[in-house]
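Structure of the sequence below:
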Amino acid sequence: MRHAGKTLTDDDRTDQARSLVDRLDQAGQPARPGRKAASKAELRVGILLWPGFPLLSLAGLCDGLRHAADLGDQSRQNRCSWAILGTPGESVTASCGVRVPVDLPLSAPVDYDYVAVIGGLLPRIGGADPRYVAFLRSVAAAQVPLIGICTGSFVLARFELLNGHAPCIHPFHVDDWQSMHPGLAFETRSHYAIGSNRITCAGGISIVELAAELVRVHCGADRAAKVVHQMTVNAEKTASHVARRHALGYESSDHEKLRQAIVLMEKNITTPLEIAVIARLVKSSSRQLERVFLAETGATPSEHYRNSRLKYARYLLTTTDLPVVTIAGESGFSDASHFIRHFQQLYGMAPGRLRKALSGPTPAV
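This next block holds a predicted model:
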């Protein structure tokens, strides 16, 4: 990136990154209507670890909450809280051999907004402490949402706790799922799936996506933007959601504010941010941001954002069998008719017709 006729040094880029984090922290300071008392975290997650769990899933979840919970790179559990549940004094061994100690005893389910189960090696799914299973049943009875991470979906299925939810399964475990739970629906297209009081995540780096979404819902877009910024290797050039990056054709620009704005747009496809919010997060005004977008892309920020969401919709139309109404919601449109009208304006035909045209002729039987 060029600035004032010179090439930025690594120190310059580090200062810019710290400045962005500071701005995101400042954006989250004013209290919002309906916010919980300052002494109580806005997002509380209890975590159950199954024997042989993947350490990356635990680290991704906890670090996502950690970055949202406090200012800068501090780690106080202010706006988010998390704890490993079980029998204090005991520990659970990860698949890599690292032992993680239990923080708190199994307590009342209502102490948490979510209880997350990080599953372990499949041969050991049935070997967990029976008290864990009893606790999960009490969580379900209390209508507290359960999260199945990695093979945590297998745990929920084994103990009949999916409640009709079609879990998000890692493609590596599809054969295992079909063998162990034949007839139970599942999906592999997404990083996570959110249902009624049930959430599932494929595991791996997908947990970063889920952590950011939970933070967005409970703590606001500013906190979620901070999670994304802190947990992606290079937020200016990389999007952690591979499907969205592929669908949108990530923009290349020397303008820093434009890059930051596009990252925020990519990270908030399903629930779009207001342009004024994006402008504030990148330390700009709506008018300044509009001038930059018009100069660099030939479109206003709103037009660029909408077209990006329509590009993502086109990607879903051509790579999945999701219904058009579902794709409309996934692309951030409040109703299908609104989505279809804008889609037809951009691509010259309705979504259903485009899908049919791209699928080619039906082979003769």
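
From here on, just use CA atoms for contacts and neighbour counts.
Fine.

Mind listing what's buried along the one helix or strand residue 157 maps to?
Element membership for residue 157 (DSSP states H and E) is helix 152-158. Residues of helix 152-158 classed as buried: 152-157 (neighbour count, 16 or more other C-alpha atoms under 10 Å).

gap between the next helix or strand after it and the chain center?
Next along the chain after helix 152-158, taking DSSP H and E as the criterion, comes helix 174-180. In terms of C-alpha atoms, centre = their mean, to the nearest Å, the centre of helix 174-180 is found 25 Å from the chain centre.

and the next element down the chain from helix 174-180?
Per DSSP H and E, the first helix or strand lying C-terminal to helix 174-180 is strand 192-194.

Centre of the chain to the helix or strand that comes right after that following strand, how far?
Moving toward the C-terminus from strand 192-194, the next helix or strand (DSSP H and E) is strand 198-201. Distance of strand 198-201 from its chain centroid, counting by C-alpha atoms, centre = their mean, is 11 Å.

Identify the residues contacting residue 44.
Counting by C-alpha atoms under 8 Å, 6 or more residues apart in numbering, residue 44 touches 80-82, 111-114.

Check for me that it belongs to a strand.
Yes. Residue 44 sits within a strand when classified using DSSP: H, G, I helix; E, B strand; the rest coil.

do you know how far it is from residue 111?
8 Å (C-alpha to C-alpha, to the nearest Å).

Repeat that for residue 139.
10 Å.

Compare neighbour counts for those two and give me the winner.
Neighbours per residue (other C-alpha atoms under 10 Å) separate residue 139 from residue 111, with residue 139 holding more: 20 against 12.

tell me which strands and helices whatever helix or strand the more buried one lives in is in contact with?
Element membership for residue 139 (DSSP H and E) is helix 130-141. Counting contacts by 3 or more C-alpha pairs under 8 Å, 6 or more residues apart in numbering; DSSP states H and E, helix 130-141 packs against no other helix or strand.

So what touches it?
48, 86, 106, 109-110, 115, 145-146, 159, 161.

again, only this time at 6 Å
For helix 130-141, contacts defined as C-alpha atoms under 6 Å, 6 or more residues apart in numbering pick out residue 109.

What is the neighbour count of residue 17?
Here the number of neighbours of residue 17 (other C-alpha under 10 Å) works out to 16.

Strands along the protein, start to end?
Assigned by DSSP state E, the strands in the chain fall at 2-3, 6-7, 43-49, 80-86, 91-93, 99-101, 104-105, 114-118, 146-149, 192-194, 198-201.

angle of the third one against strand 114-118?
The one in question is strand 43-49. Here strand 43-49 runs at an angle of 30 degrees relative to strand 114-118 (axes from the mean of the first three to the mean of the last three C-alpha atoms, to 10 degrees).

JSON lines please, covering the buried residues of helix 152-158 and showing distance to residue 246.
Formatted as JSON lines, the buried residues of helix 152-158 follow (distance: C-alpha to C-alpha, whole Å):
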{"residue": "152", "distance to residue 246": "28"}
{"residue": "153", "distance to residue 246": "27"}
{"residue": "154", "distance to residue 246": "30"}
{"residue": "155", "distance to residue 246": "32"}
{"residue": "156", "distance to residue 246": "32"}
{"residue": "157", "distance to residue 246": "32"}
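
compare with the first, here's sequence two:
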Amino acid sequence: MQQPRRKPLLIGFILANRFTMSAFASFADVVRLASDEDDKSRRILCDWDVLSHDMDMIRSSGGFKIQPDTRLRNARAYDYIVVVGGLIGDGSNLAPEMLRYLHEQAAGGVPIVGLCTGVFILQEAGLLKGYRCCVNWFHHQEFVDRFENERPVSDQIFVVDRDRLTCSGGHGSAHMAAYIIARHIGDAAAAKSLNIMTIDRALSADRPQPAGVPERSAQDPLVKRCMHLMNQNLEVPKSIEALADTLKVGRRTLERRFRIDTGDTPSEFYRDLRLNRAIDQLRRTGRSVADVAVANGFCDASHLTRSLRDHKGVTAGQIRETALRSHK
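Below is the predicted model:
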């Protein structure tokens, strides 16, 4: 007896103007590769549409254009709606018709996915109220500044909270797509997709984002998460006890693993992180020393000046002079 054909996993994509191509392509390729055997791209186990209210070409942040293939009025009953965000502050919001459609789908119980800065669109639309959400560490402060009462997760690659799924973008999009594929089709299909894309294995949601500290690296996931928390709390630094509590470990455990991984204590690393950011701002901006001090968790200009002299061997004036000479 012939087995009935399995219903494909249906995904609808909504792309913001100037959408981030890497987030879209990473997610879409995992789905494409899981849909068929090898790399044949037949839409057997999965199917997808790029949705539009007007069918105009949609430009990515890099200038590449995508032609939508389905009008909203012809949209199917999707298992997921995936919103891909665009450049922040660059007119990347969705048209009112698209937002109405999102609200209708959410009200009907369809899971909504936000890739990269798509989380800004969903939050602005009120679709993340009461949900945990994931934001790329690079955009954490912008998110908090825009949505004052929200505290996003910026130390994980993606977050699943009931029928809302959000991710940090980049390779996080691929891993969240693999999570969805594993849930609906199976682990083997998810692993195959990632392997063809030369990604070793699927990462769980709580895997830390790559630390936003280019000059320093960490291997221990706990230390990486701690670095993210430090990055997100530069203006009003947290105590080491508070960091440990947030990470659900004891202070001694955090200090021991931090020293093993980096050679520094958390306090030393946190101080240098704030000092390095202050030095960068003194070099690149015309902000007063007092403003730079407060923005980086120092009491006042004198406190910053003493810390620079004691730990970096320079003064704010010397930093400014060197920067001016280099621009002449």
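
returning to that earlier point: so which of the strands of structure 1 is the most packed in?
Highest mean neighbour count among the strands of structure 1 (mean count of other C-alpha atoms under 10 Å): strand 146-149, with a mean of 30.

so the helix holding residue 139 of structure 1 aligns onto which residues of structure 2?
Here helix 130-141 of structure 1 aligns to structure 2 at residues 96-107, judged by TM-score structural alignment.

If you count neighbours, what's buried in that stretch?
By neighbour count on 16+ other C-alpha under 10 Å, the buried set for stretch 96-107 of structure 2 is 98-99, 102-103, 105-106.

try stretch 252-272 of structure 2
Quick answer for stretch 252-272 of structure 2 (16+ other C-alpha under 10 Å): 254-255, 257-259, 261-262, 265-266, 269-272.

Where do the helices of structure 2 begin and end?
21-35, 96-107, 118-124, 140-146, 171-184, 187-196, 221-231, 240-247, 251-262, 266-284, 289-295, 301-312, 316-326 (DSSP state H).

For these, could you give me CSV that also reports distance to residue 165 of structure 2?
As requested, these are exported to CSV (distance: least, C-alpha to C-alpha, whole Å):
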stretch, distance to residue 165 of structure 2
helix 21-35, 13
helix 96-107, 12
helix 118-124, 9
helix 140-146, 17
helix 171-184, 8
helix 187-196, 17
helix 221-231, 20
helix 240-247, 22
helix 251-262, 30
helix 266-284, 31
helix 289-295, 32
helix 301-312, 41
helix 316-326, 44
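
and of the ones you listed, who's closest to residue 5 of structure 2?
Closest to residue 5 of structure 2 of the helices of structure 2, according to C-alpha to C-alpha: helix 21-35, at 13.5 Å.

Tell me roughly how far the closest one lies from structure 1 on average.
Helix 21-35 of structure 2, aligned to structure 1 and superposed, deviates on average by 0.8 Å (mean C-alpha distance after the TM-score superposition for structure 1).

which residues are contacting that helix?
41, 43-46, 60, 169-170, 173-174, 177, 189, 193.

equivalent range in structure 2 for the helix holding residue 157 of structure 1?
Using TM-score structural alignment, helix 152-158 of structure 1 pairs with 118-124 in structure 2.

surely residue 46 of structure 2 meets residue 8?
Yes. Under the criterion of C-alpha atoms under 6 Å, residue 46 of structure 2 makes contact with residue 8 at 4.6 Å.

Which position in structure 1 pairs with residue 194 of structure 2?
So, by TM-score structural alignment, residue 194 of structure 2 is matched to residue 228.

Tell me the spacing between the closest residue to that match other than its chain neighbours and residue 321 of structure 1.
The spatially closest residue to residue 228 of structure 1, leaving aside those adjacent along the chain, is residue 212, at 6.8 Å (C-alpha to C-alpha, 6 or more residues apart in numbering). Shown here: residue 212 of structure 1 relative to residue 321 of structure 1, a distance of 26 Å by C-alpha to C-alpha.

Okay, the most centrally placed residue in structure 1 and residue 11 of structure 1: tell me how far apart.
Nearest to the geometric centre of structure 1 sits residue 209, at 2.6 Å (C-alpha atoms, centre = their mean). Shown here: residue 209 of structure 1 relative to residue 11 of structure 1, a distance of 29 Å by C-alpha to C-alpha.

cool, residue 265 of structure 1 as well?
Here residue 265 of structure 1 is placed at a distance of 27 Å from residue 11 of structure 1 (C-alpha to C-alpha).

Of those two, which one has the most company?
residue 265 (23 against 9).

Out of the buried residues of stretch 96-107 of structure 2, which is nearest to residue 141 of structure 2?
Closest to residue 141 of structure 2, out of all of these and judged by C-alpha to C-alpha, is residue 99, at 24.8 Å.

What does residue 20 of structure 2 correspond to in structure 1?
Match for residue 20 of structure 2 (TM-score structural alignment): residue 54.

In contact with its match: list those residues for me.
Neighbours of residue 54 of structure 1 in contact, by C-alpha under 6 Å, 6+ apart: 94-95.

Could you do residue 162 of structure 1 as well?
By C-alpha under 6 Å, 6+ apart, the contact list for residue 162 of structure 1 reads residue 156.

From residue 113 of structure 2, how far out is residue 199 of structure 2?
In terms of C-alpha to C-alpha, residue 199 of structure 2 sits 22 Å off from residue 113 of structure 2.

re earlier: residue 212 and residue 321 of structure 1: which has the busier surroundings?
Comparing residue 212 of structure 1 with residue 321 by other C-alpha under 10 Å, the one with more neighbours is residue 212, at 26 against 10.

Hmm, residue 224 and the more buried one touching each other?
Yes. The pair residue 212 of structure 1 and residue 224 passes the contact test of C-alpha under 6 Å, sitting 5.0 Å apart.

Trace residue 252 of structure 2 over to structure 1, please.
Under TM-score structural alignment, residue 252 of structure 2 pairs with residue 357 in structure 1.

Next: residue 7 of structure 2.
By TM-score structural alignment, residue 7 of structure 2 lines up with residue 40.

What's the separation between its match and residue 74 of structure 1?
Distance from residue 40 of structure 1 to residue 74 of structure 1, by C-alpha to C-alpha: 18 Å.

Which of these two has more residues huddled nearby?
Taking neighbours as other C-alpha under 10 Å, residue 40 of structure 1 and residue 74 compare with residue 40 leading, 14 against 11.

Noted, bye for now.
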